[in-house]
Structure formats: structure tokens, C-alpha cells
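Undergrad: Quick one, structure for this:
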Amino acid sequence: MISFLEGIVDTVGVSYLVLNTNGIGYQINIPAYNNLFLKIGDKTKIYTYLYLREDKIMLYGFLTKEEENFFELLISTPGVGPKVGLNILSKMTPDDFGKAILQEDLDSITAIVGIGNKLAKKIVLELKEKISKITFLEAGVEKTFRFENISYAIDALKV
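TA: The predicted model follows:
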């Protein structure tokens, strides 16, 4: 298992980066918005999820450990693979997606590429209870979980 990689950003694409770690270039699939924070030549730390299939090995990367944990929660849902999980994190923050699940907002969920109505219902069914366990209710006002904010992500890039 590769928990994280530290290195110099060599290439940044729409949904991937190449991280040079001691002369080895790792291609890592990332949520699309992460490319806004990654600049060629910067030293950074990327938390990774290693995906193994019969015909390929892929790395998925995240700016924070919390984002990676949320990705793993997403792909634990039957029908949600790494590609759909990455699409979710490219369109919505973990907080916003968690709120959509708790509110059963199928319109927001089905707006994500790769998620139809049937899969959206399955995601809500499978994850609503898990998400609600990390949601705190105080005096009837919902305070949803915060995985991390943007300033933390920017600080993480200054490794």
C-alpha cells in the first residue's frame, strides 16, 4: 500500500498529475479542482489510494487525508468505483456531497457524470447512516462534518 507520495510536481492535467519522487514519475488521478492548487515545480505531498485490477494499476491522489478517507467511503458503495468517486469529488466537496446525501437531494447527486437515478438512490441508501454518524446536531441546527477547508489544502501544498 502506498499511503502518500512526496515530490516535485512535473505535469498537471485536468484530472491527473505526474509527481517526480526521486527520479520516478508517478501518474496520479486527482479530483479536477485540485489542479488549481498544483503548480509545476512545487514540492507537495499527495495522499494516495492504490487501485488494483487485473489489467491495470492506478493511483488516486488527494490533498488531504480526510479527502482520501471520503473517497474510500464513496467507493465502498456497490456500483461506485474509483472513476465515479473521483467524479463526485471533482464536482462537490465532501461536505456538500454529504449534505446532498443527508437531504436525499437526488437532483444534485445525479448531476454528477456517471450517476443515474438508480445509483443515486443506492448511494443515499448505503451512505446516509454512515454520513449521519459524523454529523452533529445541536439545538436543532445541523452542523455537518468539515473534512478540511481550502486553507488547509493550500498549507499542505507548502510541504
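
Undergrad: okay, CA-based contacts and neighbour counts for the rest of this
TA: Fine.

Undergrad: Spit out the contact partners of Gly41.
TA: Gly41 makes contact with Ile8, Val9, Asp10, according to CA atoms under 8 Å, 6 or more residues apart in numbering.

Undergrad: gap between it and Glu6?
TA: 12 Å (CA to CA, to the nearest Å).

Undergrad: separation between Val124 and Ser15?
TA: 26 Å.

Undergrad: who's more crowded, the two?
TA: Val124 (22 against 17; other CA atoms under 10 Å).

Undergrad: Just say helix, strand or coil for the more buried one.
TA: Assigned with DSSP: H, G, I helix; E, B strand; the rest coil, Val124 falls in the helix class.

Undergrad: compare with the first, here's sequence two:
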Amino acid sequence: MISSLTGTVQTVALNTAVIDVNGFGMLVNATPGTLSALHAGREATVFTSMVVREDSMTLFGFATAEERDVFEVLISVSGIGPRTGLAILAVHSPEEVRIAANTKDTAAFTKVSGIGPKGASRIVLELNGKLVPTGAPVPSASGGGNVSVWEPQVIEALTGLGWSEKDATATLKSLSKADPDVIAAGNVAEILRAALRSMSSGTRV
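TA: Predicted coordinates:
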């Protein structure tokens, strides 16, 4: 089992990255948050989980061991595949998942695309006792709202994913008009997700 990779980042795409480990290009599926910290040509370490199927072996990468561990618990739930597990961690931090599972907060899981009320109820039922809060600080949704804090981080993440700085800046400018609430909150992960949705659709919001 491959539990982590350390090597030089070759490429970073919207949902994946390729990391050169001693001459082997390892394709890793990851969340936007994890991918935003990876930059082509730089060395990086990602914690990984390998999902083995009859016809494939797929690596999923995470910024922290805790994120990987929560992912592995999530995909042990009936009906949650690796893609859905990754989607949950793209929306919520590991601690937020722990809190939602512990408090039976089905609404938190329905915020994830593809998970409805019935699926959310099954998730909290099956996660009962498997995930408990650690007491770690949960990132504030308010984030401070200071453009000087979040804007360089989002632009760097977008350029690291392959877009030009010009396109990244233009998208954020459009986003500030189309979705001012997201911008005002100043949450880097939320702004990045909104920008990625806009840019991957081929149109600016």
C-alpha cells in the first residue's frame, strides 16, 4: 500500500496531479485545496490512499494524513465511492466532517453535489462512532474578508492549476460582481471553488 508520495510535481490539472517519484510519474486524484498547494517543478509530499478495483488501481492524494484517514473512513460507508469521498473533502475540512458525523448534521452532507437527504442520513448513521471531533480549530467561514489576504492565494492556486494570471484576475473580478457574498466572506477555499467552476465551464461568471 502506498501511503505517501514525495517527488517533483510534473503537472497539475483540475482534478489530478502527476508527481515524479524516482523516475515514475504517479497520477494522483485530489481536491482543489490539495492541488492548489502543488506547483509544477517543485518538490511536494502528498499523503495517499490507493483504491484497488478489478480493473484499476487509483491513487487519491491529500495535503495531510488526517484528511487521508477521514477519506478512508468515508469510503467505507455503503454508497460512498472514492469520487464522492473526495467531493466531501473538497467541501468540508476533516474536522468539519467529524463534527457533522458526530452531531448527525445531515445538512452538511447535502451541501455536497450528488448527496441527497436519504444519502446524507445513511452517511451519518454509518459514520456513528467512526469519526469523532478532535477539538482542532475549524476554519472560519468568514475568513476576514480582506482582499489583500485571499486574492494572492487564489491567483497563485489558479495559476498553479494551469491558468494564466490574467485569466485568474479577470475571473475574480467577474466573480466579485456575480457572487459578492462569496467574495465578502473571504474564504480562500470557497472563492477558489467558485472560480474553478467558472473557469472550467469556459465562461466567466
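
Undergrad: follow-up on the earlier one: now restrict the contacts of Gly41 of structure 1 to buried residues only.
TA: Buried subset of these (neighbour count, 16 or more other CA atoms under 10 Å): Ile8, Val9, Asp10.

Undergrad: How far off centre is the one helix or strand Lys118 of structure 2 maps to?
TA: In the assignment (DSSP states H and E), Lys118 of structure 2 maps to helix 117-126. Centroid separation for helix 117-126 of structure 2 versus its chain: 21 Å, with CA atoms, centre = their mean, to the nearest Å.

Undergrad: Mean per-residue distance, that helix versus structure 1.
TA: For helix 117-126 of structure 2, the mean deviation from structure 1 after alignment is 0.9 Å (mean CA distance after the TM-score superposition for structure 1).

Undergrad: Any buried residues in that helix, and which?
TA: Buried residues in helix 117-126 of structure 2 (16+ other CA under 10 Å): Gly119, Ala120, Ser121, Ile123, Val124, Glu126.

Undergrad: Please tabulate the residues you listed in TSV, including the columns distance to Lys166 of structure 2.
TA: Output for the buried residues of helix 117-126 of structure 2, formatted as TSV (distance: CA to CA, whole Å):
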residue	distance to Lys166 of structure 2
Gly119	40
Ala120	40
Ser121	43
Ile123	41
Val124	43
Glu126	46
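
Undergrad: which of these lies closest to Gly23 of structure 2?
TA: Ile123 (39.9 Å; CA to CA).

Undergrad: contacting residues around that closest one?
TA: Taking CA under 8 Å, 6+ apart as the contact definition, Ile123 of structure 2 lies against Val77, Ala101.

Undergrad: Now do it against Val73 of structure 2, distance only.
TA: Taking CA to CA, one finds Ile123 of structure 2 at 11 Å from Val73 of structure 2.

Undergrad: next one: Val132 of structure 2
TA: 11 Å.

Undergrad: How about Phe62 of structure 2?
TA: 14 Å.

Undergrad: got a list of contacts for the longest strand seen in structure 2?
TA: Ordering each strand of structure 2 by length in residues (DSSP state E) puts strand 43-53 first. Outside of strand 43-53 of structure 2, the residues within contact range by CA under 8 Å, 6+ apart are 1-9, 38, 57-65, 68, 72, 82.

Undergrad: again with stretch 84-93 of structure 1
TA: Stretch 84-93 of structure 1 is contacted from outside by Ile30, Pro31, Ala32, Tyr33, Phe71, Leu74, Ile75, Phe97, Ile112, Val113, Gly114, Ile115, using CA under 8 Å, 6+ apart.

Undergrad: Right, I'll call it a day here.
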